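1. Provided below are the primary sequence and the corresponding predicted coordinates.
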Amino acid sequence: MTFRTRITAGVALALCLAVLALPGAGTAAEPRITLRYAHCCPADQAFGIYAHDFADRVATLSNGEIAVEVLDGGVMGSEQATAQKVQLGVVQMAGITSNNVAQLAPSLNVLVLPYMTSSVDQLTGEGGLLRAGPYRDELAKRVLDESGSLKVVGGYTNSFRSLFAKDKCIDELADLQGLKIRAPKNPVMTAMWDAWGVSTYPIAWSETYGAVAQGVVDAFDSPTDVILKMGFYEHIKYITEATYLPMAGVVIANNDWLEGLDEADRTVILKAADEADKAHAAWVKKVGAEVRGALKDDHGVTFCELKDPEEWQSRARGAWPELYKLVGGGKDWVDATVTYLETGEVK
């Protein structure tokens, strides 16, 4: 090696050492933006599947410049409390069942009307109420107007709510009598139970497992995957899958925070949510049969079937007129939703 070569090599080595000494050299760059996304449930349950998929898509689309910190398991409190935290900007985003956001934006109660929809596709399929499109645009506008700060940017479901009981099959309306039933504290949902002649216990979701285990309640309703993913099968042995009400989850963002982003970053958030909506809808269809099989084969759960579904629907839909006052926009918004489901047009 010549003297000149040694000098060149020495300079190169010095430059490499200088670069490695710089702050952050040799490590991944820190995200420019970190947002917190909260939801109620375990990471492997439907709410968590959506949240973590959304986070991964944001990271990919932003080349790691935007990070999503997913807050699993209801660590921000009840869903109603979490919705309020998004409204105030304490948390930037959340995935929450529509009935628990309706306290802040009553137009969402239209999604809680019993038998408004009859299939998952009407909710999250192409042209569904929660899929990006003209109906959700109108819904988002109403939610923002009513709440002052909540923007609907996505939507998902894990199918319709099923009836769960500890000790017996629920296969006709008469079977509800005498049961201590937990139900969300939502006036539209309460009216549905009233139409069936049942009084319910408005216990917070975070307290439901304990209430079932201790015998405070002996029945409740929720989508079927909740029983498997949250361990309710230890106490729940009978499931009646019905189609009176889907779990309609809305992804909400604090609008001031969202609008405060530059256009490119905001586009990443919205595109990631749109992609997650579509992927989650496909995932729900895929796992439904797997969940039922696991509950039946691995945990001894019995699936029951309604003998009188027409009676359930007739009574529940008969309560709609008294519920119009609880829906933001009243009968006009309800009628517009029905028309959209029938024609695909928002009028």
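-> Cool, the structure landed. Only a predicted model underlies this, so the values are computations on that prediction, with no experimental measurement involved.
2. rest of the way, CA atoms for contacts and neighbours
-> Noted.
3. ranges for the strands of this structure?
-> In the chain, the segments counted as strands under DSSP state E are 33-38, 66-71, 93-97, 150-156, 160-165, 181-182, 200-201, 219-223, 238-246, 249-254, 302-304.
4. For the second one, list every residue counted as buried.
-> Along strand 66-71, these residues count as buried under the neighbour rule (16 or more other C-alpha atoms under 10 Å): 66-68, 70-71.
5. Ok, the first one next?
-> Neighbour-count burial for strand 33-38 flags 36-38 (criterion: 16+ other C-alpha under 10 Å).
6. Show me what that strand is packed against.
-> strand 66-71, strand 93-97 (3 or more C-alpha pairs under 8 Å, 6 or more residues apart in numbering; DSSP states H and E).
7. just the fourth one next, same as before
-> Where contact means 3+ C-alpha pairs under 8 Å, 6+ apart, strand 150-156 is packed against helix 121-124, helix 134-147, strand 249-254, helix 263-299.
8. can you list those in JSON lines and add distance to N109 and mean neighbour count?
-> Output for the helices and strands packed on strand 150-156, formatted as JSON lines (distance: least, C-alpha to C-alpha, whole Å; neighbours: other C-alpha atoms under 10 Å):
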{"stretch": "helix 121-124", "distance to N109": "14", "mean neighbour count": "22"}
{"stretch": "helix 134-147", "distance to N109": "11", "mean neighbour count": "18"}
{"stretch": "strand 249-254", "distance to N109": "12", "mean neighbour count": "25"}
{"stretch": "helix 263-299", "distance to N109": "21", "mean neighbour count": "16"}
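9. got those as JSON lines, with distance to R4 columns?
-> Below are those laid out as JSON lines (distance: least, C-alpha to C-alpha, whole Å):
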{"stretch": "helix 121-124", "distance to R4": "70"}
{"stretch": "helix 134-147", "distance to R4": "69"}
{"stretch": "strand 249-254", "distance to R4": "61"}
{"stretch": "helix 263-299", "distance to R4": "49"}
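10. Of these, which is nearest R317?
-> Nearest to R317 among these is helix 121-124 (17.6 Å), distances taken as C-alpha to C-alpha.
11. Which strands or helices does that closest one pack on?
-> Partner elements for helix 121-124 (3+ C-alpha pairs under 8 Å, 6+ apart): strand 150-156, helix 263-299.
12. Comparison target, given below:
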Amino acid sequence: MFKKMTMMVVCFCLLFGMMAGNASAQRVIKVGMGDPIDSDQGAFATRFKEAVEGLSNGEIKVELFPGGALGAETEMLQNVRMGTLEVAIVAIGNMAPFVPQFAALSYPYLIETHYDAVKATTGYLGNYWNEISKEKGGFEILGWTYSNFRYVTNSRRPVCNLADLKDLKIRVPQNRVILAAFTAWGANPVPMAWAETFTALQQRVVDGQENPYIVNYTMNFHEVQNYITETHYQYSLQPMIIGVNTLANMDDETRAIITRAGIEAQQYGLLFQLLEAENAKQAMQAKGVQVCELEDEDEWRRIAMEKVWPQYYDFVGGKEVIDTMLKHLGK
């Protein structure tokens, strides 16, 4: 009897040990992002998590860290390159210091429609960016977050034409091309870290900033901004990236799951944007924000192409980068 009980205890311990071992073997993938969970980035990351966990039958767990919980986007990008963070969603402006060609995607009035945005990130151009990323940045692109056009907000007056923009202090990201564009349009652009933006608007250190509707609403900019202008000079794109070595070190099945989940999240993210941007616009209007459509956007475009484009070919890796985009965008 004693021997039987002993054997049962031993078997139970072995079984428990095997179960514990399997539980601890569950792979965990951390995803960092700068924006909150109810943003475009959050929608993309949430769908990525659902897809990975579903396709792996729960054997791979995805943990999301929104709102800069793992640091600024530049820091997360560095950690992805080093392999200390598996995945991050990073705006193209923060990728350009590591891979200059990405600055081409911020060229004013190069991407002018949703169709352009999809063409610029899929097919030939999608592969083009991924190959450059692997070669120069040490990371691969799993998918793209589409965040729509960056609209200009401010607290001082309606901006319906270039004259209205004159001398307004507009917060812009650390991007030389966008800085030059706003200068050429007569504004007073102020490069500033994203984390400092809301406080700067609140304290009237700057008059305004520029971001898509969903970002503007989820960041509560309607609390400190009275006007929004529907400009179409730049389409906001934020790729989800993974380190080259991180992806290469995965087994074939895991790599296939991660890759497929990135594609599914990209498709979902585009639909989310198209549906939710209008909701965010209406919500901001309900909060009292006045919307203005540009009366002279052709002039904004002309100034950008004549005064800004030629100055920054070297900054984006050469004129051939812009020519490649124009060719494959059908322009």
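-> Thanks, I have it. No experiment lies behind these values; they were computed from the predicted model shown.
13. Let me have the helices and strands packed on helix 121-124 of structure 1 in CSV, adding distance to D121 of structure 1 as columns.
-> Output for these, formatted as CSV (distance: least, C-alpha to C-alpha, whole Å):
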stretch, distance to D121 of structure 1
strand 150-156, 11
helix 263-299, 8
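14. For V19 of structure 1, find the nearest of those.
-> Using C-alpha to C-alpha, the nearest of these to V19 of structure 1 is helix 263-299, at 29.7 Å.
15. corresponding residue for V188 of structure 1 in structure 2?
-> If you follow V188 of structure 1 across to structure 2 using TM-score structural alignment, you land on V177.
16. where's that match relative to P100 of structure 2, distance?
-> Distance of V177 of structure 2 to P100 of structure 2, computed by C-alpha to C-alpha, to the nearest Å: 12 Å.
17. more crowded one of these two?
-> V177 (24 against 19; other C-alpha atoms under 10 Å).
18. That one is in contact with S106, isn't it?
-> Yes - under the criterion of C-alpha atoms under 8 Å, V177 of structure 2 makes contact with S106 at 7.2 Å.
19. Report the two members of the buried residues of strand 66-71 of structure 1 separated by the largest distance.
-> I66 and L71 (16.0 Å).
20. follow-up on the earlier one: make a markdown table out of the helices and strands packed on strand 33-38 of structure 1 and add distance to T157 of structure 1.
-> Formatted as a markdown table, those follow (distance: least, C-alpha to C-alpha, whole Å):
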| stretch | distance to T157 of structure 1 |
| --- | --- |
| strand 66-71 | 18 |
| strand 93-97 | 9 |
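21. out of these, nearest to S199 of structure 1?
-> Smallest distance to S199 of structure 1 across these (C-alpha to C-alpha): 21.7 Å, for strand 93-97.
22. What helices and strands are in contact with that closest one?
-> Strand 93-97 of structure 1 packs on strand 33-38, helix 79-88, strand 249-254, going by 3+ C-alpha pairs under 8 Å, 6+ apart.
23. What is the corresponding segment of structure 2 for it?
-> Going by TM-score structural alignment: strand 93-97 of structure 1 matches residues 87-91.
24. for stretch 54-68 of structure 1, same thing?
-> With TM-score structural alignment as the criterion, stretch 54-68 of structure 1 aligns to 48-62.
25. picking up where we left off before, which one of the helices and strands packed on strand 33-38 of structure 1 lies closest to A140 of structure 1?
-> Among these, the nearest to A140 of structure 1 by C-alpha to C-alpha is strand 93-97 (14.4 Å).
26. what's the average distance of the closest one to structure 2?
-> When structure 2 is superposed, strand 93-97 of structure 1 averages 1.0 Å from its matched positions, counting by mean C-alpha distance after the TM-score superposition for structure 1.
27. For that strand, buried residues please.
-> Residues 93-97 are the ones in strand 93-97 of structure 1 that count as buried (16+ other C-alpha under 10 Å).
28. A14 of structure 1: neighbouring residues, count only.
-> Residues lying near A14 of structure 1 (other C-alpha under 10 Å) number 12.
29. Endpoint to endpoint, stretch 96-114 of structure 1 covers what distance?
-> Start and end residues of stretch 96-114 of structure 1 are separated by 19 Å (C-alpha to C-alpha).
30. same thing with stretch 205-214 of structure 1?
-> Stretch 205-214 of structure 1: ends 15 Å apart by C-alpha to C-alpha.
31. Stretch 203-211 of structure 2 too?
-> 19 Å.
32. For the residue nearest to P184 of structure 1 when sequence neighbours are not counted, list the residues it contacts.
-> Residue nearest to P184 of structure 1 in three dimensions, not counting chain neighbours: P202, with 5.4 Å by C-alpha to C-alpha, 6 or more residues apart in numbering. Applying C-alpha atoms under 8 Å, 6 or more residues apart in numbering to P202 of structure 1 gives the contacts 182-185.
33. Just give me the match in structure 2 for G178 of structure 1.
-> Counting by TM-score structural alignment, G178 of structure 1 lines up with D167 in structure 2.
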